[in-house]
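Visitor: With the sequence up front, the predicted model follows.
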Amino acid sequence: MTDPSMTDSARVDRELRELADKQIALGEMRGTPAADPVNVPMIRHWLTALGDANPAYLDQGVAPPAMIQVWTMQGLRQDAKDRSPVDDMLAALQAHGYTGVVATNCEQTYHRYVRLGERLTPSTRFTSLVGPKRTALGEGYFATWNVTWYDEADEPVAEMMFRILKFRPRTGTAKPPETGRREPYPLRPAVNADTAFFWEGVQQGELRIQRCADCGELRHPPGPICPACRSTNRTHTVASGHGTVYSYVVHHHPPVPGRETPFVVAVVELPEGVRIVGNIVDCPTDAVSIGMSLRVTYRALDDELVLPMWAPGES
């Protein structure tokens, strides 16, 4: 029975919490076994897409651990029996206006490599709903769940903990402060000891790529250890600022605070031999194509944040 003294937001919150308790009580729910066993063509496609030339996987008949989700991904036509306890929770949040989504955590555990011919089964357990919380993106709820993949002997081979924020995107344009400063852009990159040099370069109009100070290997994204020689000594080089479209997506939905949809997010291949992710600007979305030549450009999104983006140009 509805309490007439409750506000709309309180009623929504109670409804969401009751549903969350129900989904948590369901415990771990088994999904449908993978449509296909672990196979060579899919592994080869994955390695090609990621530029991974390590021959060990196919030589040893095992799959890269990070492929674990691939084997049980559902197609566009989801069968009702394959719905997990997460689906109803996310649908309820969506229905109540929490249409924005951003991933916040993904903790992964791999018990062993999966081998060619194995057919895996996913199992999902919804664990918590926390909120409502006020964030820079808008008010929302943090939803957390775990997925475990089992082999045909019912032994776990991998686990993932997912946490996302489902939020109500802000509407309208906030009034600038009386100081005349622009409202801070809500989606700010993380700056730490590994990435500070990159963002310092952006402020100076330089596209800096991390380089191993011992073997000279270039790497992006930046990291603390060279993947080639395991050295922790690092420096950087300044890239030419040219590149080509390696792959891209056109983002239509959900809404993204501070951005107008649709917009293009691309993986840009640099002549220096690394790839970098960025937005393509100054170009209609339907004019973007694989192999398209690009040049870097720098855009100030507020009074402090500058992001490297990509515009059509000769490579």
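Guide: Received the coordinates, thanks. Numbers count the residues shown, from 1 in each chain.
Visitor: Going by C-alpha atoms from here, please, whenever you check contacts or count neighbours.
Guide: Fine.
Visitor: Can you tell me which helices and strands the lengthiest strand in the chain packs against?
Guide: When the chain is parsed with DSSP state E, its longest strand is strand 121-135. When contacts are defined as 3 or more Cα pairs under 8 Å, 6 or more residues apart in numbering; DSSP states H and E, strand 121-135 sits against helix 8-25, strand 29-30, helix 85-95, strand 138-150.
Visitor: what about Gln94, distance to Ala158?
Guide: 29 Å (Cα to Cα, to the nearest Å).
Visitor: Which of these two has more residues huddled nearby?
Guide: Applying other Cα atoms under 10 Å to Gln94 and Ala158 shows that Ala158 carries more neighbours, namely 22 against 16.
Visitor: My read is that His242 contacts Leu270, right?
Guide: Yes - with contact defined as Cα atoms under 8 Å, His242 counts as touching Leu270 (6.4 Å).
Visitor: circling back: deepest of the helices and strands packed on strand 121-135, which one?
Guide: Among the helices and strands packed on strand 121-135, strand 138-150 has the highest mean neighbour count (mean count of other Cα atoms under 10 Å), at a mean of 21.
Visitor: which residues touch that strand?
Guide: With contact meaning Cα atoms under 8 Å, 6 or more residues apart in numbering, strand 138-150 is reached by 68, 86, 98, 120-134, 156-170.
Visitor: also this one, for the comparison:
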Amino acid sequence: MAGQPSRIKPPLGPDNAWWWEMAAEDKLGIQRCRGCKTLRHPPQPMCGECRSLEWDAVEASGRGTICSFTVLTHPQFPGYDYPLVIVLVDLEEGTRVTSQLVQCDPQEVDFGLPVEMVIHTDPDGFKLPVFRLTGATA
């Protein structure tokens, strides 16, 4: 879509490119320590539990509950629809991720609500894992 601003793209590096590759395949990736099997997000080079530098990735179920949330109204950047509901999700796998809650009025959001991951695709094809309330339809 010519002339339409797009979402700000993340910088890619050796510690996070794999995560965006999984998102491009409609998957929510979680980094896992090969030494102690601790899950961690956001991706980082060293395990905070055992200090191992060896890791792999697993695909998360995408199901969890809202641990915390905030509603952003300002500043408004091009390429985003406001208000933005940003959630901290406790995943079934036992780790947390921060993401956007979509298809939901901000007044409907509350702590402990069940959510599921869906993939948002920008007009330019960029994919981003986001969440919606469990049972919500597009």
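Guide: Right, received. Where do you want to start? Bear in mind the structure is a predicted one, so any value in this text is a computation, not a measurement.
Visitor: Can you give me the TM-score here?
Guide: Once superposed, chain against chain, the TM-score is 0.91 (TM-score structural alignment, normalised by the length of structure 2); 135 aligned residues with a Cα RMSD of 1.6 Å.
Visitor: show me where structure 2 has strands.
Guide: 29-33, 39-40, 55-59, 63-72, 84-91, 96-101, 114-121, 127-133.
Visitor: In JSON lines: these, plus mean neighbour count and distance to Asn16 of structure 2.
Guide: Shown next, in JSON lines, are the strands of structure 2 (neighbours: other Cα atoms under 10 Å; distance: least, Cα to Cα, whole Å):
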{"stretch": "strand 29-33", "mean neighbour count": "22", "distance to Asn16 of structure 2": "9"}
{"stretch": "strand 39-40", "mean neighbour count": "21", "distance to Asn16 of structure 2": "12"}
{"stretch": "strand 55-59", "mean neighbour count": "15", "distance to Asn16 of structure 2": "11"}
{"stretch": "strand 63-72", "mean neighbour count": "18", "distance to Asn16 of structure 2": "22"}
{"stretch": "strand 84-91", "mean neighbour count": "22", "distance to Asn16 of structure 2": "19"}
{"stretch": "strand 96-101", "mean neighbour count": "20", "distance to Asn16 of structure 2": "14"}
{"stretch": "strand 114-121", "mean neighbour count": "19", "distance to Asn16 of structure 2": "18"}
{"stretch": "strand 127-133", "mean neighbour count": "22", "distance to Asn16 of structure 2": "13"}
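Visitor: would you turn those into CSV with distance to Pro10 of structure 2?
Guide: Below are these laid out as CSV (distance: least, Cα to Cα, whole Å):
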stretch, distance to Pro10 of structure 2
strand 29-33, 16
strand 39-40, 19
strand 55-59, 19
strand 63-72, 19
strand 84-91, 17
strand 96-101, 14
strand 114-121, 15
strand 127-133, 11
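Visitor: just so I know, which of those lies nearest Lys9 of structure 2?
Guide: Nearest of the strands of structure 2 to Lys9 of structure 2, taken as Cα to Cα: strand 127-133 at 10.1 Å.
Visitor: okay, the angle between the closest one and strand 29-33?
Guide: Compare the direction of strand 127-133 of structure 2 with that of strand 29-33 by axes from the mean of the first three to the mean of the last three Cα atoms, to 10 degrees and you get 100 degrees.
Visitor: same for strand 127-133 of structure 2, what does it pack against?
Guide: Contact here means 3+ Cα pairs under 8 Å, 6+ apart; on that basis strand 127-133 of structure 2 packs against helix 17-24, strand 96-101, strand 114-121.
Visitor: Onto which residues of structure 1 does the last one map?
Guide: In other words, strand 114-121 of structure 2. Counting by TM-score structural alignment, strand 114-121 of structure 2 falls onto residues 293-300 of structure 1.
Visitor: Tell me the gap between the matching stretch and the middle of its chain.
Guide: Between the mean C-alpha location of stretch 293-300 of structure 1 and the chain-wide mean there is a distance of 22 Å, by Cα atoms, centre = their mean, to the nearest Å.
Visitor: Show me what it is in contact with.
Guide: Contacting residues not belonging to stretch 293-300 of structure 1 are listed as 202, 205, 241-245, 306-315 [Cα under 8 Å, 6+ apart].
Visitor: That one vs structure 2 - mean distance after superposition?
Guide: Following superposition, stretch 293-300 of structure 1 is found to deviate from structure 2 by 0.5 Å on average (mean Cα distance after the TM-score superposition for structure 1).
Visitor: check contacts around the most centrally placed residue in structure 2.
Guide: Nearest to the centroid of the C-alpha atoms of structure 2, with distances taken as Cα atoms, centre = their mean, sits Ser99, at 4.1 Å. By Cα under 8 Å, 6+ apart, the contact set of Ser99 of structure 2 is Ile86, Val87, Leu88, Val89, Pro129, Val130, Phe131.
Visitor: can you rerun that using 10 Å?
Guide: Going by Cα atoms under 10 Å, 6 or more residues apart in numbering, Ser99 of structure 2 touches Phe69, Val85, Ile86, Val87, Leu88, Val89, Met117, Leu128, Pro129, Val130, Phe131.
Visitor: tell me the two of those residues that are most distant?
Guide: Phe69 and Leu128 (18.3 Å).
Visitor: Any idea which of the helices and strands packed on strand 127-133 of structure 2 gets closest to Arg40 of structure 2?
Guide: With Cα to Cα as the measure, strand 96-101 is the member of those nearest Arg40 of structure 2 (7.9 Å).
Visitor: Now Ser68 of structure 2. Nearest residue, chain neighbours left out?
Guide: Of all residues not flanking Ser68 of structure 2 in the chain, Leu88 sits nearest, at 5.1 Å (Cα to Cα, 6 or more residues apart in numbering).
Visitor: can you check Leu39 of structure 2 too?
Guide: Arg32 (4.4 Å).
Visitor: ok, the one you found touching Cys47?
Guide: Yes - under the criterion of Cα atoms under 10 Å, Arg32 of structure 2 makes contact with Cys47 at 8.5 Å.
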